[in-house]
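Peer 1: What follows is a predicted structure for the sequence shown.
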Amino acid sequence: MLRTIIVTHKTSRKFYTSNRITNYAKMSKSATRKKHLTVAYEEEDSKKTKFIPKNWQNVLDNVRQMRNDNDAPVDSMGCEKIADQSADEKTKRFQILIALLLSSQTKDAITFGACEKLKTFGFTPVHLAKANLSEMEDILKPVGFYKTKAKNVQKTSQICVDEYQGDIPGTLDGLLKLPGVGPKMAHICMSVAWNIVSGIGVDIHVHRIANRLQWTSKLTKDPEKTRMELESWLPFELWGEVNLLLVGFGQTICLPKSPKCDVCLNNKLCPSAFKESPKKKK
């Protein structure tokens, strides 16, 4: 029987299988007391075979190499690049959160441009909470669903002022209670703004690529199911890396339409290679 130790601590949950028990045992008693860890044991049915994709390490290494060779929009205009580096830490976190809120169904370049206009206007929770709604809508054009997002930005700004002293929620649950914030945004915000890995941020790129690579036990219909599938087998230490890797890969090589399978280093490993992009004739 395989024994799985589940170690839980406030916002993070880490899984250690039997081959990591030795490392866990070496933790000092003082460290354990300090973190107030709760340890529980679960017995896994040895007859059940855990889903693990074939060659996933090789595929991931190839994606890393392709990402190193190809700059993507997310590398220069992602949420972590939008925050004003001269601002205080609270304001930076707030700007990261708003950038994520605006990014849904919107290209990075458009989100980046809207945030630059917000900086000119006054990119702080106090300024945005007091802004006129029609003025906010004008600033956010042509962000997708800009009218709805304008309302959500104002509501979120007011909540940050009233309940968090100008900061943003520091927990996953707190972020998810904000208007317009879903699991993808919340997990990425926890990672980028707070440097806490709470889960994998799965957007349309990660969702699409995970299914093309068959990194899910079955075809998933929405990003949240894809997230749960990925977290069931991908090592925890890779959760914080995989979003940026796959998003950039999806923007440059594994495109939504006509993916560039002919130049992809995984075209002999990917189950979906050339199915949407036929081989070019020599």
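Peer 2: Everything's here; your move.
Peer 1: switch to C-alpha atoms for all contacts and neighbour counts from now on
Peer 2: OK.
Peer 1: Tell me where the longest helix sits in this structure.
Peer 2: If you go by DSSP state H, the chain has its longest helix at helix 146-164.
Peer 1: So which elements touch it?
Peer 2: If you count contacts as 3 or more Cα pairs under 8 Å, 6 or more residues apart in numbering; DSSP states H and E, helix 146-164 packs onto helix 89-103, helix 125-130, helix 133-140.
Peer 1: how about those helices in CSV, adding mean neighbour count and distance to K35?
Peer 2: Formatted as CSV, those follow (neighbours: other Cα atoms under 10 Å; distance: least, Cα to Cα, whole Å):
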stretch, mean neighbour count, distance to K35
helix 89-103, 23, 25
helix 125-130, 18, 32
helix 133-140, 16, 42
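Peer 1: Next one for the comparison:
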Amino acid sequence: MSSLKRPASPTALLVSKPSPYHHTVTLFSEASGSTVGGESALRRSKRVKVEESSGPRSLQVEEQDEEEPRPPTKKPRRVKATPTPSTSAVKFEEIETVIAKTSRAKVKREPSASSPRKPKAIPQSLASPHPAPPDWRDTYDTIKRMRTKIVAPVDTMGCDQAQNKETEPQNRRFATLVSLMLSSQTKDEVTDTAVAKLRDALGGSITVRALIAAEESAVAEAIAKVGFWRRKTQYIRQTAQRLQDDFDSDVPKTVDELCSLPGVGPKMAFLALQVAWNINVGIGVDVHVHRITNRLGWHKPPTKNPEQTRLNLQSWLPTGLHPDINHMLVGFGQVMCLPVGPRCGECELSDGRCPSASKVAAKSRTRKVKTSTSATNPGPKLEIEIEDVKEEMTIPEDLLSPLSEVESTGS
């Protein structure tokens, strides 16, 4: 077996150091910055080649010039060689080398900051329109008539109310968007309180500049009662920054641009355009609209999420009714068609027009007042019965005489 040889290189200076992996092995490397004739020395890569011949096995260390150092992409692999009796004076048991296969290395490219990802377009129509339900107009008009007698939370504390305390049109639009973002998974009463606290925390007006300049803790404290308030704190701050950077600190005018903002979905986008810009391009469908239209049997088969509901409704409901149906059904769902325990006995559609109406008749609200006395308890006992719920209370002795006078006068 021939001894290990390293061809002399006139362009590089070698530096030896002991191998950290075995005490009998010495490693050689080029001195950093070594030059010959004003030119930088080329890096030498070592490759171990095992040659098979008729005689004993031999190892040769080949050198290859490389223009640039390339980082290893695989875990170091151990190459073990067993020496023969004819091995030279330098004996060793194993040599460790790093084999870099740069030709197969895959470089992951990061997206450029100057070219942001294009937002996914929001579908606006179905490939096959959903047929209009029979007698839907009569049902719609009946709900609308019942809504005139109902004052729901959405009527006084809905997202459209947030703009009323702002004077600048730009701030009115932004306050509407913020209110919509906070309203997700939150009751209108809680959202309205959070918007008021946020306005106070920002100095009396909800503006893009004030929200960016405000401390995150101050924003979080103001909206801490809404659902998912930690996430929404991040969303509204990031949205304010996006509006300042990309939309001249104003609310965008398209659904796709609105949905590209953090925490803004299709329902918020359609409602924001209707309230902030008076632009009607679709229906804002929330859990109330999704629940009630399915209870009415307007979707065949029933829809599984609000987006399916929106596309079905937009395919047959007249465009002129798109801005009103959300507000009408949300209030109807908050007071009458409740998620649990709907008040079907008080709904006009329970006459057979609603397939989901409960068959239980409404209990009559009767009130009965009885007075009685007993030998053990001389004081009169007052018994009140309201809807099969009885409450009893005993009248004290000091009230007995006025009662007796009334009875005697009445007789």
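Peer 2: It's in. Keep in mind the model is a prediction, meaning the values are calculated, not measured.
Peer 1: So after superposing, what's the score?
Peer 2: TM-score of the superposed chains, computed with TM-score structural alignment, normalised by the length of the first structure, equals 0.80; 237 aligned residues with a Cα RMSD of 2.0 Å.
Peer 1: among the helices and strands packed on helix 146-164 of the first structure, which is nearest H9 of the first structure?
Peer 2: Closest approach to H9 of the first structure among those (Cα to Cα): helix 89-103, 22.6 Å.
Peer 1: What is the corresponding segment of the second structure for the closest one?
Peer 2: Alignment note (TM-score structural alignment): helix 89-103 of the first structure is matched to residues 169-183 of the second structure.
Peer 1: compared with the second structure, how much does the longest helix of the first structure deviate?
Peer 2: Compared with the second structure after the fit, helix 146-164 of the first structure shows a mean deviation of 0.7 Å (mean Cα distance after the TM-score superposition for the first structure).
Peer 1: in that helix, what's buried?
Peer 2: For helix 146-164 of the first structure, a neighbour-count test (16 or more other Cα atoms under 10 Å) marks 146-147, 149-161 as buried.
Peer 1: if we can go back for a sec, figure out which of the helices and strands packed on helix 146-164 of the first structure is closest to R212 of the first structure.
Peer 2: Shortest distance between R212 of the first structure and those, using Cα to Cα, is found for helix 89-103: 23.4 Å.
Peer 1: on that earlier part again, will you turn the helices and strands packed on helix 146-164 of the first structure into a markdown table that also has distance to L60 of the first structure?
Peer 2: Formatted as a markdown table, these follow (distance: least, Cα to Cα, whole Å):
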| stretch | distance to L60 of the first structure |
| --- | --- |
| helix 89-103 | 25 |
| helix 125-130 | 39 |
| helix 133-140 | 36 |
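Peer 1: quick one: the residue most central in space within the first structure from L219 of the first structure, how far?
Peer 2: Most central residue of the first structure, judged by C-alpha distance to the mean C-alpha position with Cα atoms, centre = their mean, is G201 at 2.3 Å. Note on G201 of the first structure: its distance to L219 of the first structure, by Cα to Cα, to the nearest Å, is 18 Å.
Peer 1: what's the answer for D162 of the first structure, then?
Peer 2: From D162 of the first structure to L219 of the first structure the distance is 43 Å (Cα to Cα).
Peer 1: what about the strands in the first structure?
Peer 2: Applying DSSP state E to the first structure gives strands spanning 2-9, 12-16, 38-44.
Peer 1: excluding its backbone neighbours, what's nearest the alignment partner in the second structure of I159 of the first structure?
Peer 2: Structural alignment places I159 of the first structure opposite R242 in the second structure (criterion: TM-score structural alignment). The shortest distance from R242 of the second structure to any non-neighbouring residue, by Cα to Cα, 6 or more residues apart in numbering, is to L261 (7.3 Å).
Peer 1: ok, the residue mapped onto V340 of the second structure from the first structure to Q251 of the first structure distance?
Peer 2: Structural alignment (TM-score structural alignment) places V340 of the second structure against K257 in the first structure. In this view, K257 of the first structure and Q251 of the first structure are 11 Å apart by Cα to Cα.
Peer 1: out of those two, which sits in the busier spot?
Peer 2: Q251 (17 against 8; other Cα atoms under 10 Å).
Peer 1: what's the nearest residue to that one if we skip its chain neighbours?
Peer 2: Among residues not flanking Q251 of the first structure along the chain, A72 sits closest, at 6.2 Å (Cα to Cα, 6+ apart).
Peer 1: Show me what that neighbour lines up with in the second structure.
Peer 2: That one, A72 of the first structure, aligns with A152 by TM-score structural alignment.
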